[in-house]
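>>> Got a predicted structure here, sequence first:
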Amino acid sequence: MAGTEESGSGWPVAGPLLLGVRHHGPGSARAVRAALDAARPRVVLIEGPPEADVLIPLAADEDMRPPVALLAHAVDEPGRSAFWPLAEFSPEWVAIRWALEHDVPARFIDLPATHSLAWGRDGDDVGADPGSVGGGGDGGDDVTGDDEAVAGDGEAVVGADVRVDPLGVLAEAAGYDDPERWWEDVVEHRGVGAGDAFVPFVVLEEAMGALREEYGSGGQDRDLVREAYMRLQLRVAQREFGDGVAVVCGAWHVPALRRKTAVTADRALLKGLPKVKADMTWVPWTYRRLSRHSGYGAGIESPGWYGHLFGVPDRPVERWLTKVAGLLRGEDRLVSSAHVIEAVRLAETLAAMRGRPLPGLSETTDAVRAVMCEGSDVPLTLVHDRLVVGDVLGEVPQSAPAVPLQRDLDRTQRRLRLKPEALERELELDLRKDTDAERGRLLHRLRLLGVGWGEPVASRGSTGTFRETWRLRWEPELSVRVAEAGVWGTTVLGAATAKAEADAVSAQGLADVTALAERCLLAELPQALPVVMQVLADRAALDADVGHLAQALPALVRSLRYGDVRGTDTGALTEVAAGLAERIFVGLPPACAALDADAAQDMRRHVDAVHGAVGLLGEAVVADRRAGSGAAVSGERGRGEAAGAVHGVPGDGGGGVVPAGPHGDLRERWCGVLRVLCGRDTVPGVVRGRAVRLLLDEGELEQEEAARFMGLALSPGTPPGDAAAWIEGFVGGGSGGGMLLVHDERLLGLVDAWLTGVPADAFTDVLPLLRRTFSAYEPGVRRTLGELVRRGPGQRGSGAAAGGGIPGFGADLDGERADAVLPVVRLLLGLDGETAPGDDNDLVGVA
């Protein structure tokens, strides 16, 4: 190529040393370090936003550990952001570290973030939107520049329908069908000798020059603007440092930077660019976010493998397979040193057969599958996830700039010993402990702010409200969410409070407000609760849809339980929930009339939810009134007794008075609503059956009465579809209906008799309902039911119906055996020594 004679600066081309690289490439990173060691430039220019120049010295901090990323965000619109990720094997990171170690100035020369963040706000962006998380900025595995100027797979765009992959073109010219394999053979597996430090860059520049002559800028006008700005910055550096200038940039840009253009022409391209005020900082990054599979458009498929190649200069294959063996041993797989030796031999043999200079990732993966995984891809998936991709999370020093909210979050994380980690893990919290309670509040507050660091999951082995289980995983884009949430306040508590108040005012439905009230209690936001409760009361008074009210009530009632463990005052919430229940009681029976099948199923779920909520709500109302009564009596006992006399409620035996109030009989009134639903023909069968079952479980309906309702529902005059729906409501799903049929063979006989009498032409129609009903039973329950049906009616008559008994069960309660377990029950319930004499029968009923 022209100008390859030796220059006065020690490199083989005239003018500045242009080091065209592939971002996040360990081979490029090693080559850059060798070229800088050989050339010893006086200044290093790096493709990146100039606003980050002041952040470069932080790269030398002992607490800075890559992978990290430069984060730029618009001050007035934090959600508009862009990342420039850097790993230890990124050529840009190597150039920064080399400059700091040799006391050489380092500067970023790409288009400023103040322009790139503004580009696209008014629809004038020709590339990807830099405001999207993970978009924008430098990086990617492509040699074509940043991911804003290329397609997500690294292909330069030429025209509307033509895409050209530069690596693909070069690989095809070299006789390769895989661009990744070609790049590994030519660059990543190539050693850098003492006398050829500049050869890779000269060859790559020549190849990119030919591609740019053929395809121009790839149809991306934005590339032309960026390259114009980089040329201007290069001229400034040349005037200051002469020929001692080295540039590290995407190889696609090298021909454009080498080309001679007029200064006025470059400035004309930059005239009138949009602009926003931007802030920049360093944030931790992860290997997983460098991977294409995580959604980062210009990522690399194997950051863990690349990090290994960069960090292990000698015998990389042997060391890699040893690492794989260690991982598999940790998962209790039998992998010995002989497996490692055989896998190394197989990988080298495969590389020789495929004409490769060294075994690459494909050869080592094939060797691991064949030797260590016995041909199975299941353990290989673990190797890919843990090693090939990896879960490395970078660290950033505390001295890095950050929004006040981020500072407060960092302090709280350190105080609670809750360190962000890239690897997903579960965290069990016991809310009776102060530290765990604070951890739970922090995670709930962050979720309310949209920072999804933790996701609540079901606790294993406990259903108590004092226990919470979280699945934690820190993703780099959460730093953007924190910056975005900074508009609500400077502390996590203040920002969550302000966000909750704003969300309450803007909530669209009643269920949204009730869910927000629950989240406020979980996050312990006492200052936000008055606003949320006022909005809740206003919305509840205006909403007449029973379905909406039924959806809202369970969340409110769940919130009432949190007062015990978290010490939160839920008195106002109790009154709102009780009023909501009253309105449901009145509106539910009319709302259940004339429903289609889907609406009937929804209404059945509402009935279940309200039933569970009423049970808790009744207890909360009594407890709340008892507490209020006790407070009143402690000050004016006589007035409290008078109030109790007015309500006709006797003293509670503890010196206090429990007024009945307007909500004191919620459970009884709810049972009355269920009785109304049981007997109305206009109510769908699934709802009627569910109402009968709930009354039976509550002891409000005798078994004979339940059998009468079932007999009516399964009578010959009832259409088979309606009868099947009634059965589904009564014994369907995971409601324990199977055990009810096992222990009450009279009900089983009614179901069996109806089922055998269904006409053949109607059986096909009811079969899906029946299958949905009985398929939810446990295998043991289904097996027992089958055995009972096989015996036939003459062998399985129940005690009430046929005078016989169920095998293994007596006709009545065995008092002596029940008394034997009472001490253990008291111990489990924490009542040991507290149960008064004569209360054993009550305890048996509870048990």
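That came through, no problem. Quantities reported herein were computed from a predicted structural model and do not represent experimental measurements. Numbers count the residues shown, from 1 in each chain.
>>> use CA for all of it now, contacts and neighbours both
Will do.
>>> you'd agree G711 is up against L748?
No. Judged on CA atoms under 8 Å, G711 makes no contact with L748 at a distance of 11.3 Å.
>>> So these two - more neighbours on which side?
A direct count of neighbours by other CA atoms under 10 Å for G711 and L748 places L748 higher, at 22 against 15.
>>> Tell me, how many residues neighbour the spatially closest residue to I300 that is not a sequence neighbour?
The shortest distance from I300 to any non-neighbouring residue, by CA to CA, 6 or more residues apart in numbering, is to S291 (4.8 Å). If you count neighbours by other CA under 10 Å, S291 ends up with 23.
>>> which residues sit in contact with S291?
G299, I300, E301, S302, P303, V389 (CA atoms under 8 Å, 6 or more residues apart in numbering).
>>> 10 Å - rerun?
By CA atoms under 10 Å, 6 or more residues apart in numbering, the residues touching S291 are 140-141, 297-304, 388-390.
>>> Closest to L677 out of those residues?
Checking the contacts of S291 against L677 by CA to CA gives G297 as the nearest, at 56.4 Å.
>>> Against that first model, consider the following:
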Amino acid sequence: MRLGIFSRPERKTAPAAGERLVVIGVRHHSPACARLVRQAIARHRPAFVLIEGPADFNPHLADLRLDHQLPLAIFSYHASRHRSFASYSPFCAYSPEWEALQAAWEVGATPLFCDLPAWHPDFGERANRYADPHGRRAAVAEAAVAGALGEDGRDAVWDALAEQAPADELERRLDRYFDLLRPEGGEDPQELSRERFMAAHAAWALKEAQNRKVVLVCGGWHAEAIRRLAREADGERPAVPAPTGDERAGSYLVPYDYRRLDRFTGYASGMPSPAYYEQVFARGLDAAADWAENAIAQAMRAAGQVVSTADRVAWHTHAQALAMARGHRTRLRSDLLDAALATLVKDGLDQPAAWSRDGAVRAGTHPALVAMLKALTGERRGRLAPGTRRPPLITDIEIRLAEAGLTPDHRARQIELDWNVAADRERAHTLNALRLLGMPGLERLEGPLAPRTAAPRETFRLVLHRDAEGTLIEASRWGGTLPMAAAALLSDRAAQAGGDLKILSLCLADALFAGLLVLENDLTAQLAQGIALSHDMGAIGAAGRLAVQLHRFGEIFGIAARQALGELCEAVFDKVLQTAESIHNDEEGLRAIPAFAACRDMLRDCPDLDIERDAFLATLGRCLANAETAPAVAGAALGTLVACGEGGAYDVAGRMHRFSRPDQLGDFLSGLFALAREEIAADTAVIDAVRALIDGWHDDAFLTALPALRQAFAFFPPRERERLSRVILRAHGASEAQAEIQALEWMRQPAHVTDQAAALALEAIVARRLADAGLV
């Protein structure tokens, strides 16, 4: 296949036939490129094989010679006080870089990674080091190639151009293709430092190799630039950048899997459908096509779609016809998927097929297409060989778990911990720190934040998980010991949070339960500052409720921590005291309810706090008296007074009449019930007053008030709502038995309240029209 679009004059700087540097530009994770690399190394038998990969991993290349189960990746990290970054360099059986390593060892060459460390700033924030640039010019060039070949999408172009190419044409095609994406002499300032570094390695290797050849394998985007820059290099071996000062960096092997390797899950480089291309590499395109048909049919049947023998015949025939029409020498991946779409999917699509465009599968993609792509992704997972070098964090965690009697096993077990017991507290510190690192197989079943003053209890589920080792290796970016790693992760999370009180509050709770005392002062100071500057009463309330819950646990976190929590509670109390009277917006009033609840708990349960009780109670009284106060704030103020034993001077039912409008009552009751639910539930006069108000409304008024009323009564637990329902039914003349049966039915209604309101509104419209027509 010789196409005009690939015709161009020969390079002015074309390498001489005997030139010793052989640069092979590849597409990462391409079976065709993997075969090309192995054949070139076997033919040239070079002294060195240089591979685009993190040069700081070269001292540990022996790790890659162990008997691993692919796929795997080199995980590289870099951490400082202001930045924590991680990157991956994945390998599978058909990665050109992996084949370069194996072929180098087979011919006795010295393999070396020749690129900058993956954490180097010149990579930017690139989480995958093989994600080569792909700017506008490359996209235009690819579109032109697609038009010339009659293909739809970048991957279809690649299969037609490279994967089905005859072996003697592949290298020429790749040179022309990559030259179209980045013409000779096309500079890429963002990549220049990497290319100079790789070229310097090439020049050094040529000098060391004397008369022998050097093969360099890199992404095709870089190939021509490296050839040119290698001629300009001085032949000195470039120094590998290393961390300085308090910076930490490292590289370790981690297990990988095909889902993470697949472009359709968001992987920024390489090929899609890893399981399919594994078959292409191992057995060829024809066998891979047969395998893909079986895999897709099984996946679609498992998803509940019937794929009959007739469907399979039609699909196979359609794929062959597409391949012939497109000039393919056999059924390629795009032929198989397009034919499956035409013969097996009966519904219309809301968007183009995922394989015809770049990027991950988008939300709303047809389930059948998702099933097809998932079948071609496969479920292969990597496993590291015994003896693989591991970071210190793994050893530290294993020792801590063994000493605490918490070493995971294949059989899950439940661990119940009582913070009153010192030994249990130490075990809880360990498990909570591991939970922060996201260790698979560890789950907290019962949290510690129940609204009580007694020391908390925690329940964990622990089981040995196959992904635990890889996850903890990746967590080593945060530190070499469990406390260090958990503390660094939380510090980073808090720094990223800025003034977000919710995140900062959760960070503080996590630090306390993980025993990370070093973070408490920093986090409480950051929270206190955020509370002072915030105008979001909802966020202030959430932070306050969490702080008072933690403070009520006493000194289980230590005396210093309890004092810091107390100061945080006082900051919340002062903020609410300052702003309570200025809340006049209804929505903001509803959001402020948790802030009043936090202050109520401080008044009732925290006598050691330095708070202005009398001033706060006086403020609540003024909120009640002010006609401009938001209904929810007025209800919360009254509820706080009642809950704190100060409600005797207030007529609760009488106050309610000030907020008796349908658009106000629900919000007022939300504040009241949220702050004094238990006291109000025992006061039938209040419920009778609510019932009397509602009985006086017409249907439209009731429908207006219904959602807010439902929200207000949601503060009562189901058992109390059922009891209140019986009270209301009996007041309407139902017998005890009838009230009990009807109350149970009300509590079990399957329809949502908004649907019920809409149904009632529709019934009202129908009734009016019938009345207007004289039919009722």
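Arrived safely, thanks for sending. In this text the structure is predicted, and so the values were computed from the model without any measurement.
>>> just to revisit the earlier point, most neighbours among the contacts of S291 of structure 1, please name it.
Greatest neighbour count in these, by other CA under 10 Å, goes to G140: 32 neighbours.
>>> Give the closest residue to it in space, chain neighbours not counted.
A298 (3.7 Å).
>>> Isn't the one you found up against G154?
Yes. Contact criterion CA atoms under 10 Å: A298 of structure 1 and G154 qualify, at 6.3 Å.
>>> Alignment lookup: the residue nearest to G140 of structure 1 to structure 2.
A298 of structure 1 maps onto S269 of structure 2 when the alignment is built from TM-score structural alignment.
>>> Against E52 of structure 2, how distant is that match?
Per CA to CA, to the nearest Å, S269 of structure 2 is found 14 Å from E52 of structure 2.
>>> Which neighbours do the two have in common?
What both S269 of structure 2 and E52 touch, as defined by CA under 10 Å, 6+ apart, is the set R129, Y130.
>>> The alignment partner in structure 1 of F659 of structure 2 - how many residues pack around it?
Using TM-score structural alignment, the partner of F659 of structure 2 in structure 1 is A713. For A713 of structure 1, the neighbour count with other CA under 10 Å is 24.
>>> Now do the contacts for A713 of structure 1.
A713 of structure 1 touches 681, 685, 688-689, 707, 719-720, 722-727, 754, counting by CA under 10 Å, 6+ apart.
>>> I226 of structure 2 too?
Per CA under 10 Å, 6+ apart, neighbours of I226 of structure 2: 23, 192, 194-202, 216, 218, 232.
>>> what do you get for T481 of structure 2?
P391, P392, L393, I394, T395, D396, I397, R400, A487.
>>> 7 Å instead?
By CA atoms under 7 Å, 6 or more residues apart in numbering, the contact list for T481 of structure 2 reads L393, D396.
>>> Give me the distance between it and C507 of structure 2.
19 Å.
>>> and what of A767 of structure 2?
Using CA to CA, A767 of structure 2 is found at 56 Å from C507 of structure 2.
>>> just checking, Q398 of structure 1 is part of a helix?
No. Going by DSSP: H, G, I helix; E, B strand; the rest coil, the assignment for Q398 of structure 1 is coil, not a helix.
>>> ok, back up a step: tell me the contacts of the match of A298 of structure 1?
Taking CA under 7 Å, 6+ apart as the criterion, S269 of structure 2 is in contact with H28, Y130, A131, R263.
>>> Among the contacts of A713 of structure 1, name the ones in helices.
Among those, the residues falling in helices (DSSP state H) are G685, R688, G689, A707, P720, D722, A723, A724, A725, W726, I727, W754.
>>> The second one reaches R675, doesn't it?
It refers to R688 of structure 1. No. Between R688 of structure 1 and R675 there is no contact, the gap being 9.1 Å when judged by CA atoms under 7 Å.
>>> So for these two, which residue has more residues nearby?
A count of neighbours by other CA under 10 Å puts R688 above the other of R688 of structure 1 and R675, at 29 against 18.
>>> so what corresponds to the more buried one in structure 2?
Counting by TM-score structural alignment, the partner of R688 of structure 1 is A634.
>>> how far away is the spatially closest residue to its match that is not a sequence neighbour from G589 of structure 2?
Leaving out its chain neighbours, the residue that sits closest to A634 of structure 2 by CA to CA, 6+ apart is L624, at 5.2 Å. Distance of L624 of structure 2 to G589 of structure 2, computed by CA to CA: 13 Å.
>>> try R194 of structure 2
56 Å.
>>> my guess is L590 of structure 2 contacts A632, does it?
Yes. At 5.4 Å, L590 of structure 2 counts as touching A632 under the criterion of CA under 7 Å.
>>> list residues touching both of the two?
Both L590 of structure 2 and A632 are contacted by D667, under the criterion CA under 7 Å, 6+ apart.
>>> Which of the ones in helices among the contacts of A713 of structure 1 lies at the shortest distance from E188 of structure 1?
A725 (66.3 Å).
>>> In terms of secondary structure, what does the lengthiest strand in structure 1 contact?
Across structure 1, the longest stretch assigned as strand under DSSP state E is strand 77-86. Where contact means 3 or more CA pairs under 7 Å, 6 or more residues apart in numbering; DSSP states H and E, strand 77-86 of structure 1 is packed against strand 68-74, helix 478-485.
>>> Tell me the one of the contacts of A713 of structure 1 nearest R667 of structure 1?
Checking those one by one against R667 of structure 1 (CA to CA), the nearest turns out to be R688, at 18.5 Å.
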